[in-house]
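A.B. asks: I would like to see how this sequence folds:
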Amino acid sequence: MKNNLLLIITFLIFLSCNGKYNQQESLPKYGLLWKITGNGIQSPSYLFGTFHEQGGMSVLDSIQSFDSIFISTDQFICEMDLRNAVKLLTKKKDSKSNSYLKPWPNADSTYVNLLTDKQKSILDSAINKDESLRIIREWNLRPVQALSFIKYQSQKNAKINKFPSKDNSYYDSVRTIILDVYLQQQANKYNMNIEELDSMEEFQKLNDSINSRLPTMSYKSEVEFMIYSIQNYQKIDSLQKEYINKLLTLYLQQDIALIGQQQKEVNRHNNMIMSFLGNENFIEIQEKMLIDERNNFWMKKITNLIIDNSCFIAVGAGHLGGEKGLINQLRNLNYSVVSVEKTKK
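C.D. replies: Below you'll find the predicted structure:
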């Protein structure tokens, strides 16, 4: 009897392990452009993984059918219209709003009474590089939030801020353009309807929700980390570029299985203060909200959008792979999702 019971348990464990193995084997590994058909949709739609940094444009050279597929669709679907994304990042908050004051220990806490004279001088040296950074003081951002804003603005007002008008013939020199920007330019060029998966309001709500989960910590620690980051910008920036270059290499190889893993390394670097304070839990929550929960939310929109229209859906490549990725979720809903041009090592 005991032997029979042992055999049954062993067999059940084998089935469980084998199921997990097969599930992992069926998950997508390579490919950035995927064709969506079946499940009653009228015409094929396409799912494409983008790269939110410079360098991603080169991948188009390895996807020969890209242009013909793009112009064959009626509607362009993106995470957010990038003009709205820039507005969201640069929009001045209502001076009466106290949303950015909530994290402070007291309602009247400011950089003036929180920083030492030396720290104020260091912060001023960073702010004075760009007058627009004075908005940090106007918003009275929490130190970790201010640091993120400094990083964003310090990228020489990155080219993402430069959007040619619909009629501007800017399409000849595109290799240095961020891929997401280029795709929206092309959508405008071909008079495609553009739909967002995240509206400004929805993304702001998500961002506020993430910020509300920032762990309670010493504001002294936050300030010290902010000052450390300003003083060691070159070293930190060099490491950031190293991580991004690794991510770009995987992207150009169309290795969506490993892109997600490398993206986590980038996220952990961007959350150095959380790692420094030993708070890995916040990083995991942030990753879940930015990837998994957005995927779940987007799926509701995507399935409605592709019913009657041929759509070209462009999202960060990190949203494609994995069990909770868009490809696997579409397949679980009985759509056929097949790589258009599969890259092999």
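A.B. asks: going forward, measure contacts between C-alpha atoms and count neighbours the same way
C.D. replies: Noted.
A.B. asks: In the stretch 1-150 of the chain, mark out all the helices, start to finish.
C.D. replies: Along the stretch 1-150 of the chain, counting by DSSP state H, counting those that start in this stretch, helices occupy 2-26, 66-72, 82-90, 111-114, 117-127, 135-139, 143-153.
A.B. asks: and the fifth one, what other elements does it pack with?
C.D. replies: Applying 3 or more Cα pairs under 8 Å, 6 or more residues apart in numbering; DSSP states H and E, one finds that helix 117-127 contacts helix 219-231.
A.B. asks: quick one: the helix it packs on to helix 143-153, angle?
C.D. replies: Interaxial angle, helix 219-231 versus helix 143-153 (axes from the mean of the first three to the mean of the last three Cα atoms, to 10 degrees): 20 degrees.
A.B. asks: Provide a list of residues in contact with the spatially closest residue to Gln231 that is not a sequence neighbour.
C.D. replies: Counting by Cα to Cα, 6 or more residues apart in numbering, Gln231 lies nearest to Ile122, which is 7.9 Å off, once chain neighbours are set aside. By Cα atoms under 8 Å, 6 or more residues apart in numbering, the contact list for Ile122 reads 227, 230-231.
A.B. asks: and this one, so I can compare the two:
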Amino acid sequence: MFHRNTLYGKLALVFSASLIVIGLLYLGLASQLTEHYLRVTEQQFNRDLAYNLVQDQHLVSGDTINQNALKKTFQRYMTINPSIEIYLLDADGTILAYSADPGVVKRNRVDLTPIQQFLAGETFVLGDDPRSHEQRKSFSVTPLPSATQPEGYLYVVLRGEMYDSIEQLYRDSWLLRLSAWLLGVSLLCGLLAGLWGFALLTRRLRQLTRTLDSFRRSGFREHATYRGRGLQGDEIDQLGATFDQMANHIQNLLQELSTRDELRRELVSHVSHDLRTPLTCLHGYLETLKLKCDRLTPQQQQLYLDAALGHSRRLGRLVSELFELAKLDAGAVKPQIEPFAPAELLHDVAQKF
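C.D. replies: Model prediction:
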């Protein structure tokens, strides 16, 4: 049943390829949407993290920044929660302080546009990652020493470099395998369901194909009627009903041709007999004249010649009638109906006997 040259095989191949493509697209899209959802949720959940750090650790004393408290905060919170990265920025976004090994921080300055959007109440915005030239990450920020007189910003990256490395490790191992396994199982179930559905849909088509093949192998003489709902059904039922009509028509034509062929053979046999009689008589009279020419009187010779001429005329009429019959059978001559007198026809027939 499953062969690439069959309709079922082609449907199965197209359906399988479509499922694989859709599955891969779904996997990529789901991964992107999940990543976006986690970033939005994380930023909303930690939106006030930078502000709370300033308040809890007393990083601002009056209108000045407590540098000692800031340094302790860097060391303490990045040890307690290594997934975050804390930076001190000036009013232009230049990085003034951070807690990291030399060479880890790639940027000297952070773009202030996302920071201003965040402070303006944007729901989700990504800011520059100081440890990368290209990446942008979710963050929390608060102005220092106050929102009315900002001299800098406490900039907290929520998903730092260590978080990314651990996430990538588990994503490449456990999460990726689990997602691939679930996707494979889902695609397999969908594929089996689709193949089963295609098998049901093409079952009647295979039945019709077997009926057609049986009709062909019988020399178009034995026809098994297709069992369907006729012209009131779907396209396959309509095709089956049309085939039944066509098969019946072909069988009638073959029967008619067989009958005509039998009648033609009988006609040829009768015509051959009718032609043989005057031809034999004509041959006999001419042969008699040749053999007994010197022994026959002129009256006898004239009698033989008249008889031979009569058979010759009869033979000519038979040949003309045969040609006319051939033209009528070929449809080259259209018959014309004319009135006639039956009494004259009977009289002419009686005169021949």
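A.B. asks: TM-score them against each other, please.
C.D. replies: With the length set by TM-score structural alignment, normalised by the length of the first structure, the two chains reach a TM-score of 0.25; 128 aligned residues with a Cα RMSD of 6.0 Å.
A.B. asks: What remains of the contacts of Ile122 of the first structure if I keep only buried residues?
C.D. replies: 227, 230 (16 or more other Cα atoms under 10 Å).
A.B. asks: Specify which member of the contacts of Ile122 of the first structure is nearest to Val266 of the first structure.
C.D. replies: Ranked by distance to Val266 of the first structure (Cα to Cα), the contacts of Ile122 of the first structure are led by Ile230 at 18.8 Å.
A.B. asks: what about the closest one, distance to Ser212 of the first structure?
C.D. replies: Distance, Ile230 of the first structure to Ser212 of the first structure, by Cα to Cα, to the nearest Å: 24 Å.
A.B. asks: quick check, Thr280 of the second structure in a strand?
C.D. replies: No - assigned with DSSP: H, G, I helix; E, B strand; the rest coil, Thr280 of the second structure falls outside any strand and is helix.
A.B. asks: Just to check, Thr37 of the first structure is in contact with Ser45?
C.D. replies: Yes - taking contacts as Cα atoms under 8 Å, Thr37 of the first structure lies within contact range of Ser45: 6.8 Å.
A.B. asks: Now His283 of the second structure: closest residue in space, sequence neighbours ignored.
C.D. replies: Of all residues not flanking His283 of the second structure in the chain, Ala308 sits nearest, at 8.0 Å (Cα to Cα, 6+ apart).
A.B. asks: hang on, the earlier thing: could you save the helices of the stretch 1-150 of the first structure as JSON lines and add columns showing distance to Asp180 of the first structure?
C.D. replies: Converted to JSON lines, the helices of the stretch 1-150 of the first structure look like this (distance: least, Cα to Cα, whole Å):
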{"stretch": "helix 2-26", "distance to Asp180 of the first structure": "29"}
{"stretch": "helix 66-72", "distance to Asp180 of the first structure": "13"}
{"stretch": "helix 82-90", "distance to Asp180 of the first structure": "8"}
{"stretch": "helix 111-114", "distance to Asp180 of the first structure": "36"}
{"stretch": "helix 117-127", "distance to Asp180 of the first structure": "29"}
{"stretch": "helix 135-139", "distance to Asp180 of the first structure": "27"}
{"stretch": "helix 143-153", "distance to Asp180 of the first structure": "17"}
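A.B. asks: for those helices, which one sits closest to Leu179 of the first structure?
C.D. replies: For Leu179 of the first structure, the closest of the helices of the stretch 1-150 of the first structure is helix 82-90, at 11.4 Å, according to Cα to Cα.
A.B. asks: For that closest one, buried residues please.
C.D. replies: Neighbour counts using 16+ other Cα under 10 Å place 82, 85 of helix 82-90 of the first structure among the buried residues.
A.B. asks: Which other helices and strands does that helix contact?
C.D. replies: With contacts defined as 3+ Cα pairs under 8 Å, 6+ apart, the packing partners of helix 82-90 of the first structure are helix 200-212.
A.B. asks: Give me the angle between the helix it packs on and helix 82-90.
C.D. replies: In terms of direction (the same axes, to 10 degrees), helix 200-212 of the first structure departs from helix 82-90 by 40 degrees.
A.B. asks: Can you mark which positions in helix 200-212 of the first structure are buried?
C.D. replies: For helix 200-212 of the first structure, by 16+ other Cα under 10 Å, it's 200, 203, 206, 210.
A.B. asks: Of all the helices of the stretch 1-150 of the first structure, which one is nearest Phe282 of the first structure?
C.D. replies: helix 143-153 (13.5 Å).
A.B. asks: which of the residues in the helix or strand that that closest one is followed by are buried?
C.D. replies: Downstream of helix 143-153 of the first structure, the next assigned helix or strand under DSSP states H and E is helix 179-189. Across helix 179-189 of the first structure, burial judged by 16+ other Cα under 10 Å covers 179-188.
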